[in-house]
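J.: With the sequence up front, the predicted model follows.
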Amino acid sequence: MCRWLAYAGEPLQPSTLILETKHSLVAQSLNSPLGFETVNGDGFGVGWYGKDAAPGTPPAMFHSIEPAWHDENLRELTQAIESPLFLAHVRAAAAPPIQQTNCHPFRHGHWLFMHNGGLAHFSRLRRDLMLAVDPELFPHIRGTTDSEVLFHLAVTYGLQEDPIRGLGRAIRHVEKTADGFGIRDVVQGTFAVSDGRTLWAFRYSTVGRSRTLFHSADMATLQETYPHNEKLHRFGAKARVVVSEPLSDLPGAFIEVPESTVTVLDPDDFHTEPFLAD
């Protein structure tokens, strides 16, 4: 469906990961070996938090319907800013049209959300799912994607108080609604959520065959293992990235996130825990 990455750590130019690695996000937009689609050219988006922004400050965003490899503004922008936490996404449209309001990440207040995957038979479920969204949130749904509806459902179910529980409750609501239509295997995906301080990255599907997801290994360990790799020494000790597929071929650099798991990164901790695991 799509490819994405999320970074948390010391302030970094987003271009370092989006453009400059061997298998960068832009490279994956042209050729994604692990993706459901090889080419992801139906628009892209970047959302980032300022390096000196106060807690609770809304992130900035840039969306375009251009293919990521074709947009000169993407290179200019990602080289001009530094951010301690940013999300980036390249899109392969399934059914919703190619338009800026359908590009990820999505924003609500100081929260960002993005998704790779889909909700099966969303056109049949769309009305019921949208009616379950808090009426105060409903006007903020600007596009036509299942991902944006799921995000607002998660906010409705308490994502801002507890992101893991909020997204979990939203997904269970989708599955229950789909059961009423006789739709099986409805949720497929990997998801990223952030409030500007913490990053939550989820891998989950109803049938346990989710899209790929990886997190980077501990940076200090990598730098010690590969002392002559100059690119690794551009990163700070707290740097971590979560990606749809590895950004390099360096052995040990990326670790696969298990099924039904959430990876949590904040300035003081990194851990994984089960997510909706039966």
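T.: Nice, thanks for sending it over.
J.: Going by C-alpha atoms from here, please, whenever you check contacts or count neighbours.
T.: Fine.
J.: give me the element the residue nearest to residue 152 when sequence neighbours are not counted is part of.
T.: Closest residue to residue 152 apart from its sequence neighbours, by CA to CA, 6 or more residues apart in numbering: residue 133 at 6.3 Å. Assigned by DSSP states H and E, residue 133 belongs to neither a helix nor a strand.
J.: count of residues packed around the residue nearest to residue 128 when sequence neighbours are not counted?
T.: Excluding its sequence neighbours, the residue lying closest to residue 128 (CA to CA, 6+ apart) is residue 177, at 7.6 Å. Neighbours of residue 177 under the rule other CA atoms under 10 Å: 16.
J.: next one: residue 275
T.: 18.
J.: ok so, going back, can I assume the residue nearest to residue 128 sits in a helix?
T.: Yes: assessed by DSSP: H, G, I helix; E, B strand; the rest coil, residue 177 belongs to a helix.
J.: ok, second structure coming up, stack it against the first:
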Amino acid sequence: MCRWLAYTGEPLQPSTLILDPQHSVVAMSLNSPLGAEPVNGDGFGFGWYSDGASPGAPPSLFRSIEPAWNDQNLREIAQAVRSPLFFTHVRAAAGPPIQQTNCHPFRHERWLFMHNGAISRFGLIKRDLVLAVDPALYPTIQGTTDSEVLFHLALTFGLTDDPVAAVGEAIRLVESAGHGAGVQFPMQGTIAVSDGTTLWAFRYSSQGRSRSLFHSTDIPTLRGMYPDAERLSAFGDHAQVVVSEPLNDLPGAFVEVGESTVAVLDGSGYHHRPFLAA
């Protein structure tokens, strides 16, 4: 499948998380111990909200079909910009072709979306799902992935007003269509969504065996646990990271997000809520 990272907090050079850690996202693209596939070399994407941008301004995107570990442009951009909120994603293609429009994250106006997982037997139910997309949104589907269709279903169901309810309704439609076609476990994945201010991170699968997902412990607590860890000085007190796998081996630095849970990250910290729990 894939691996991803989302950051929100004080403006930061993205390379601090994308490139520098012991087990960075770029390192995960070569070796992902907790992933369904150990190598994620079928392209990558980087989406960021610029520091100082006007409220409501759309994020910027850089996507490539190159392996993340081999792309100098990613290194240049990640070291040149500063961002208070960014997404990065490395892809292991599960069927749809390797092309830029199939690389995550996906963007619509001020929203970013990325997904690790799959809609099982997507081709069998694709027509039903695509026909459920708002006709006004359909022309903005550029690629061929199940993830982009899922994003557009969430937009159709009111993502911009209530992200948790909209993603839930989109997944329930996937499950209904899948079950109608004889697919036992239609939905698998972890999902990140943001409007540039708040970050929503979902962990859910029809089988109850979702892809791994973790978030960082708050920085003041980590500084108290590890007063001599110089690496923590790069982060402000409100820095928050959600990631497919821990970025380092510091005990207690990352907390696993539970099954059927959405973690909401905003200026006040993390808030966990049940999501489509049975």
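T.: All right, it came through fine. Predicted model, so just to flag it, every value in this text is computed and none were measured.
J.: what's the TM-score for these two chains?
T.: The TM-score (TM-score structural alignment, normalised by the length of the first structure) is 0.99; 278 aligned residues with a CA RMSD of 0.6 Å.
J.: hang on, the earlier thing: for the residue nearest to residue 128 of the first structure, give its distance to residue 142 of the first structure.
T.: 22 Å (CA to CA, to the nearest Å).
J.: Give the buried residues for stretch 178-196 of the first structure.
T.: Under the neighbour-count criterion of 16 or more other CA atoms under 10 Å, stretch 178-196 of the first structure has 178, 186, 187, 188, 189, 190, 191, 192, 193, 194, 195, 196 buried.
J.: ah, wrong one, I meant stretch 70-86 of the second structure
T.: Buried, per 16+ other CA under 10 Å, within stretch 70-86 of the second structure: 74, 75, 78, 79, 81, 82, 83, 84, 85, 86.
J.: sorry, back to before: please look at the residue nearest to residue 152 of the first structure and residue 153 and confirm they touch.
T.: Yes: using CA atoms under 8 Å, residue 133 of the first structure is in contact with residue 153, at 5.2 Å.
J.: The two: who's more crowded?
T.: Taking neighbours as other CA under 10 Å, residue 133 of the first structure and residue 153 compare with residue 153 leading, 27 against 22.
J.: my guess is that one contacts residue 131, does it?
T.: No: the pair residue 153 of the first structure and residue 131 does not pass the contact test of CA under 8 Å, sitting 9.6 Å apart.
J.: Pull the contacting residues for the counterpart of residue 44 of the second structure in the first structure.
T.: When the first structure is aligned by TM-score structural alignment, the residue opposite residue 44 of the second structure is residue 44. Listed by CA atoms under 8 Å, 6 or more residues apart in numbering, the contact set of residue 44 of the first structure reads 63, 64, 65, 66, 67, 68, 88, 89, 90, 91, 103, 104.
J.: Which helix or strand contains the fourth one?
T.: Yep, that's residue 66 of the first structure we're talking about. Residue 66 of the first structure belongs to no helix or strand, assigned by DSSP H and E.
J.: What does it correspond to in the second structure?
T.: Per TM-score structural alignment, residue 66 of the first structure is aligned with residue 66.
J.: Now its match. Nearest residue, chain neighbours left out?
T.: Going by CA to CA, 6+ apart, residue 66 of the second structure has residue 43 as its nearest residue, at 5.0 Å.
J.: so how far is residue 250 of the second structure from the one you found?
T.: 29 Å.
J.: Following element in sequence after the lengthiest strand in the first structure, please.
T.: When the first structure is parsed with DSSP state E, its longest strand is strand 2-12. The element immediately downstream of strand 2-12 of the first structure (helix or strand, assigned by DSSP H and E) is helix 15-18.
J.: by contact count, what packs against that next one?
T.: Applying 3 or more CA pairs under 8 Å, 6 or more residues apart in numbering; DSSP states H and E, we find helix 15-18 of the first structure packed against helix 25-30, helix 72-80.
J.: Try it again at 10 Å.
T.: strand 2-12, helix 25-30, helix 72-80, strand 83-91 (3 or more CA pairs under 10 Å, 6 or more residues apart in numbering; DSSP states H and E).
J.: mean shift between the third one and the second structure?
T.: What it means is helix 72-80 of the first structure. Superposing on the second structure and averaging over aligned pairs (mean CA distance after the TM-score superposition for the first structure), helix 72-80 of the first structure comes out at 0.3 Å.
J.: The residue of the first structure positioned farthest from its centre and residue 222 of the first structure, how far apart?
T.: No residue in the first structure sits farther from the centre than residue 228, which is 31.0 Å out by CA atoms, centre = their mean. Using CA to CA, residue 228 of the first structure is found at 11 Å from residue 222 of the first structure.
J.: And for residue 124 of the first structure?
T.: 47 Å.
J.: These two: which is more packed in?
T.: More neighbours surround residue 222 than the other of residue 124 of the first structure and residue 222, with 19 against 12 (other CA under 10 Å).
J.: Looking at the second structure, which of the contacts of residue 44 of the first structure hold up?
T.: Contacts conserved in the second structure for the contacts of residue 44 of the first structure, using both residues aligned by TM-score structural alignment, their matches' CA atoms under 8 Å: 63, 64, 65, 66, 67, 68, 88, 89, 90, 91, 103, 104.
J.: How is the residue found closest to residue 191 of the second structure once you drop the neighbours it is linked to in the chain assigned, secondary-structure-wise?
T.: Distance criterion CA to CA, 6+ apart; nearest residue to residue 191 of the second structure, sequence neighbours excluded, is residue 115 at 4.5 Å. At residue 115 of the second structure the chain is in strand, as set by three-state DSSP.
J.: ok, residue 115 of the second structure touching residue 148?
T.: Yes: judged on CA atoms under 10 Å, residue 115 of the second structure makes contact with residue 148 at a distance of 8.8 Å.
J.: shared neighbours of those two, anything?
T.: Listed as contacting both residue 115 of the second structure and residue 148 by CA atoms under 10 Å, 6 or more residues apart in numbering are 104, 105, 106.
J.: Can you tell me which of the kept ones among the contacts of residue 44 of the first structure is closest to residue 272 of the first structure?
T.: residue 88 (21.4 Å; CA to CA).
J.: which residue packs closest to that closest one, ignoring adjacent ones?
T.: residue 46 (4.4 Å).
J.: Helix or strand: which one has the one you found?
T.: strand 44-49.
J.: Before I go, just wanted to say thanks for your time.
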